[in-house]
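# sequence first, predicted model second:
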Amino acid sequence: MLTSQPTIRPYQSYVYAYPHKTAYGRLDTHPTGRPALRELWAAERKDALSLYLHIPFCEVRCGFCNLFTRIGAPDELTTRYLDALDRQATAVRDALGDEAPVRFAAAAFGGGTPTFLTAAELERLCDIAERRMGADLRSVPLSVETSPSTATADRLAVLADRGTTRISIGVQSFIDAEARAVVRPQRRADVEAALGRIRDVRIPVLNIDLIYGIDGQTEDSWRTSLDAALGWQPEELYLYPLYVRPLTGLGRFGADVEAAADAAWDEQRRRLYRAGRDHLLAHGYEQVSMRMFRRAGAPQEGPADYACQTDGMIGLGCGARSYTTRLHYSFDYAVEMREVRTIIDGYTATEDFSRAEVGRYVDGDEARRRHLLQSLLQAQGLQLTDYRQRFGTLPGDDFRSELDRFEARGWLDGAADAAGLLRLSPEGLAHSDALGPELFSPAVRAAMAAYELK
């Protein structure tokens, strides 16, 4: 007797890093205790590092946002935060040592909103990256996030002068009513003015973030935002499905978190995703992942030889992650504003940054999962030879049941085998937010389930 296949919900979790920070734990409870950074980095390759500086401040908090950030920075909090960032950078650079070459292949400022800082504070942020860490910002790709209200001429001038090669602006919608619906107070006129200022400073790559699945959004209104963005000829566009997360503005006020299980909302997001994807492909954009689209011929944001699956990450700031081959580490994580403020206050008072505080050890199986996830969720797919060279096996050896399941659903591109690739089909890319979580290990699932929201 035939049995019906279970319904696959396409929007379950945005997998931008693995393991997720909610799977991290306090390292002082680990049998070996909090590891010294010098020991963690002693045997690591340090000639192609990525540097990330996190600024956890925003002028407003959007209704959908569950990132680690707070509204405003009273009582010279930004000064105290940059002081702590300077102390942390000094400790981390000392831990990296000079026994082997230390080189940064890429840098990024994120948040929060880095341009919440004043122009003078942005200068200091760049100085920390260069003078403390040794990153040459004018010779490596440097990406910075901004918002319409903080993309002021003086701030943008600093970023352009210090070598910024990519700027990403969160617009979400060019329709004022839709922006208000996701608790993002802004006017289209102000958005357009900010985009004009960004283009005036001639930063090579402009990325515009848009969101689909907003209450009341239609294919026509979605196309209006897409066309408004295309009018600026951005080198990149990110199309994000709306999520309603616990403890966010939408989750607390007026939006039913149970709507996340609503089949009608899933269908709206799926329909708008496909409309947006097809619209951008028709206008000369290439799909890089479910979310990312790059204009044909536009420069890439990062170095051509950077491998996110294997290269190390140095994160500075209380919301940043760092990655070595055996440990991912950060500071505590929260969404609720009171908890975020407490963590930031603790960070600014910290004097000793020589040891990792919160993290998760990444064993052989987890390293395989991370490599598969971060490769497979890209449109270009996973090079089988790269995987075999690193692990001595093939993905089919390690994840046979998962890959068979994906293949049965039509999520894999059968034609990619001949090119030595494991690659998603267009339908597989569309289901990235369902496919990714299915590759989480049981241990990571259990840790995430046990995490206490705060």
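Thanks, I have it.
# can we go C-alpha only for contacts and neighbour counts from here?
OK.
# look up how far residue 246 lies from residue 342.
Residue 342 is 19 Å from residue 246, where distance means CA to CA, to the nearest Å.
# those two - which one has more neighbours?
Each of residue 342 and residue 246 has its neighbours counted (other CA atoms under 10 Å); residue 246 has more, 17 against 11.
# how many neighbours does the residue nearest to residue 229 when sequence neighbours are not counted have?
By the measure of CA to CA, 6 or more residues apart in numbering, the closest residue to residue 229 outside its immediate chain neighbours is residue 208, 7.1 Å from it. Neighbours of residue 208 under the rule other CA under 10 Å: 22.
# wait, a helix at residue 208?
No - per DSSP: H, G, I helix; E, B strand; the rest coil, residue 208 lies outside any helix segment and is strand.
# can you pull the contacts of it?
Taking CA atoms under 8 Å, 6 or more residues apart in numbering as the criterion, residue 208 is in contact with 168-171, 229, 234, 236-238.
# got another, please set it beside the one above:
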Amino acid sequence: MAGPTDFALNRFHELPSTLSNLEMYRASRDFLTDRGYEQITAYNFRKAGDPVGRAYEEGVTRWCDNMDTVGLGYAAISFFGDSLLPEGRSWSYMNHLDLRRYKQDVNEGRPPVAKGFRHTDQDWRLAMLFRNLFGRQVERAAYREAFDTDVRDEFATVWDALAERGLAEVTPDRIKLVGDGPFYTPMIRALLAEHRYRALRERETAGNGKSLVG
């Protein structure tokens, strides 16, 4: 419902408020956990001990595997790359937001891609952090081994603010989202990436010949 969708552009007033969404999240989370389900990601639960169950891929925390993901459909995102590639060899692609152009490319046998982005090392690190955070926790030792830096030190102000509000627990071993923390995963991702977002905005503005002041 985010982005340039009909709901976001024209019918946002019909959607529940953030507070209402939070209340529904708490009710559904408590309902499931009280009945023996375990929370494995921000939004996914499973019955513990299910003999035919399997790990939910988005909740698997790995740092050094490749992360090829193909997005199929209108406005979908594809991601290609792994930690063994040199900088600039990791990419993401966004399909057309214009449904007419999307259908035209598909019908004419072309990839319906609107934009492509080549990632820096920082982009790759953030992408891996976001993936692990979706599973509600980040293992500090694994992050340090993969990127030669401590995730606690790298984003200290964010983790401290979340811990003060009871949304995260920071220990020597891991950083874990607790309480309502998983509900706010999209906001937390935005906070972690704010410096990178700002740098990209400033670069784009500079490239357009506009002043960065104001």
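Looks like it came in fine. Since we're looking at a predicted model, the values are computed, not measured.
# just to revisit the earlier point, so can I have CSV of the contacts of residue 208 of the first structure showing neighbour count and secondary structure?
Shown next, in CSV, are those (neighbours: other CA atoms under 10 Å; DSSP: H, G, I helix; E, B strand; the rest coil):
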residue, neighbour count, secondary structure
168, 21, strand
169, 23, strand
170, 17, strand
171, 24, strand
229, 21, helix
234, 21, coil
236, 27, strand
237, 25, strand
238, 21, strand
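# show me where the second structure has helices.
Assigned by DSSP state H, the helices in the second structure fall at 6-10, 18-33, 99-107, 121-134, 140-147, 151-154, 156-164, 185-192, 194-207.
# sorry, back to before: which one among the contacts of residue 208 of the first structure gets closest to residue 51 of the first structure?
residue 168 (16.9 Å; CA to CA).
# would you check that that closest one makes contact with residue 144?
Yes - here residue 168 of the first structure reaches residue 144: they are 6.2 Å apart, a contact under CA atoms under 8 Å.
# wait, which of the helices of the second structure is closest to residue 56 of the second structure?
Closest to residue 56 of the second structure of these is helix 121-134 (CA to CA; 11.3 Å).
# against residue 101 of the second structure, how distant is the residue of the second structure positioned farthest from its centre?
Taking CA atoms, centre = their mean, the residue of the second structure most remote from its mean C-alpha position is residue 108, at 32.1 Å. Per CA to CA, residue 108 of the second structure is found 11 Å from residue 101 of the second structure.
# repeat that for residue 50 of the second structure.
44 Å.
# then residue 89 of the second structure?
Separation of residue 89 of the second structure from residue 101 of the second structure (CA to CA): 28 Å.
# okay, now the equivalent of residue 138 of the second structure over in the first structure: neighbour count?
Applying TM-score structural alignment, one finds that residue 138 of the second structure aligns to residue 382 in the first structure. Residue 382 of the first structure has 23 neighbours, counted by other CA under 10 Å.
# next, the contact list for residue 382 of the first structure, please.
Residue 382 of the first structure is in contact with 372, 375-376, 421-423, counting by CA under 8 Å, 6+ apart.
# quick one: the strands in the stretch 101-250 of the first structure?
In the stretch 101-250 of the first structure, the strands defined using DSSP state E, counting those that start in this stretch lie at 104-111, 142-146, 166-172, 205-212, 236-241.
# and these: which comes nearest residue 302 of the first structure?
Among those, the nearest to residue 302 of the first structure by CA to CA is strand 104-111 (6.4 Å).
# what's the closest one aligned against in the second structure?
Against the second structure, strand 104-111 of the first structure falls on no residues (TM-score structural alignment).
# quick one: list the elements packing against that strand.
strand 49-55, strand 142-146 (3 or more CA pairs under 8 Å, 6 or more residues apart in numbering; DSSP states H and E).
# dump these into a markdown table; add distance to residue 119 of the first structure and mean neighbour count as well.
Formatted as a markdown table, those follow (distance: least, CA to CA, whole Å; neighbours: other CA atoms under 10 Å):
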| stretch | distance to residue 119 of the first structure | mean neighbour count |
| --- | --- | --- |
| strand 49-55 | 14 | 25 |
| strand 142-146 | 13 | 23 |
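# counterpart of residue 158 of the second structure in the first structure?
Superposed on the first structure with TM-score structural alignment, residue 158 of the second structure falls opposite residue 402.
# what do you get for residue 180 of the second structure?
In the first structure, residue 180 of the second structure lines up with residue 427, judged by TM-score structural alignment.
# tell me the contacts of that match?
Residues counted as contacts of residue 427 of the first structure (CA under 8 Å, 6+ apart) are 410-411.
# neighbours of the nearest residue to residue 424 of the first structure once chain neighbours are set aside, how many?
Nearest in space to residue 424 of the first structure, with sequence neighbours left out and distances taken as CA to CA, 6+ apart, is residue 412 at 4.4 Å. Using other CA under 10 Å, residue 412 of the first structure is surrounded by 24 other residues.
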